[in-house]
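Asks: coordinates only, no sequence provided:
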């Protein structure tokens, strides 16, 4: 099965290593017996993603990416293993999709001449107001 990220980019779901583990937290007896949480490991370097996308993913400041370039995710929001599996894969796709968005370049803007004049006028008014507070010499 293929996971579609963008119309042109998709990965095979076999590239993501999914393991069922026991979930943390409260939940009574069930939490100690059933492995409903999913531990996802996605090796960025070994994936079929384009090279520029791999470089972008590796350069992100994300604590979920290890030094070896493996994206690690734990899904335990739901009670069933199937829901957690779908949640983990959808979060992986969302993370990769967020890296494909290209940021538009910032265009430098200048302060207008009128804005500069207004700033100087306000400064002059403040100065005049403060000069009126001075002690008067006879």
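Replies: On my side now, so go ahead. Values in this document were obtained by computation on a predicted structure and should not be read as measured data.
Asks: rest of the way, CA atoms for contacts and neighbours
Replies: Will do.
Asks: and the gap between residue 61 and residue 69?
Replies: Using CA to CA, to the nearest Å, one gets 12 Å for the distance from residue 61 to residue 69.
Asks: quick one: which of the two has more around it?
Replies: Taking other CA atoms under 10 Å, residue 61 and residue 69 do not tie; residue 69 has more neighbours (17 against 8).
Asks: this is the other structure I want to compare:
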């Protein structure tokens, strides 16, 4: 299947966009830095046979990328400690496994 004729390239200049605020632009530049070429985000779509469908797919993919990058970072994970009861149960389970395996060994007379 020859999809070279229906291939679509969609580019968006993140650094020059006036639709973004400074804070949002900074977050997008930071999150998408691996995908940007001179501040321009390029999305390519060639999975469909029709150029119209590839255009729609490229727009959807660009919108999803920007929405994911613009989303605020999740809150940092709080470190927790394993409870004393959980540590005790783990040690008891290890001891039980050890004694079970010890019974499988050849006895040393």
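Replies: Looks like it arrived, so ask away. It should be emphasised that the depicted structure is a prediction, and the values quoted were computed from it without experimental measurement.
Asks: helices of structure 1, residue ranges please.
Replies: With DSSP state H, the ranges of helices along structure 1 come out as 29-33, 51-59, 81-100, 113-131.
Asks: for the first one, buried residues please.
Replies: Just to be clear, that refers to helix 29-33 of structure 1. Within helix 29-33 of structure 1, the residues scored as buried using 16 or more other CA atoms under 10 Å are residue 31.
Asks: what span of structure 1 is stretch 22-31 of structure 2 aligned with?
Replies: The alignment of stretch 22-31 of structure 2 onto structure 1 (TM-score structural alignment) spans residues 51-60.
Asks: can you list the residues that contact the matching stretch?
Replies: Stretch 51-60 of structure 1 is contacted by residues 44-45, 65, 69, 96, 99-100 when judged by CA atoms under 8 Å, 6 or more residues apart in numbering.
Asks: again, 10 Å this time
Replies: Contacts to stretch 51-60 of structure 1, defined as CA atoms under 10 Å, 6 or more residues apart in numbering, come from residues 44-49, 65-71, 95-100.
Asks: for ChimeraX, what selects the buried ones among the residues you listed?
Replies: Burial among the contacts of stretch 51-60 of structure 1 is assessed by 16+ other CA under 10 Å; the matching ChimeraX selection reads:
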select :44,65,69,70,71,96,100
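Asks: so stretch 50-69 of structure 2 matches what in structure 1?
Replies: Stretch 50-69 of structure 2 covers residues 80-99 of structure 1 once aligned (TM-score structural alignment).
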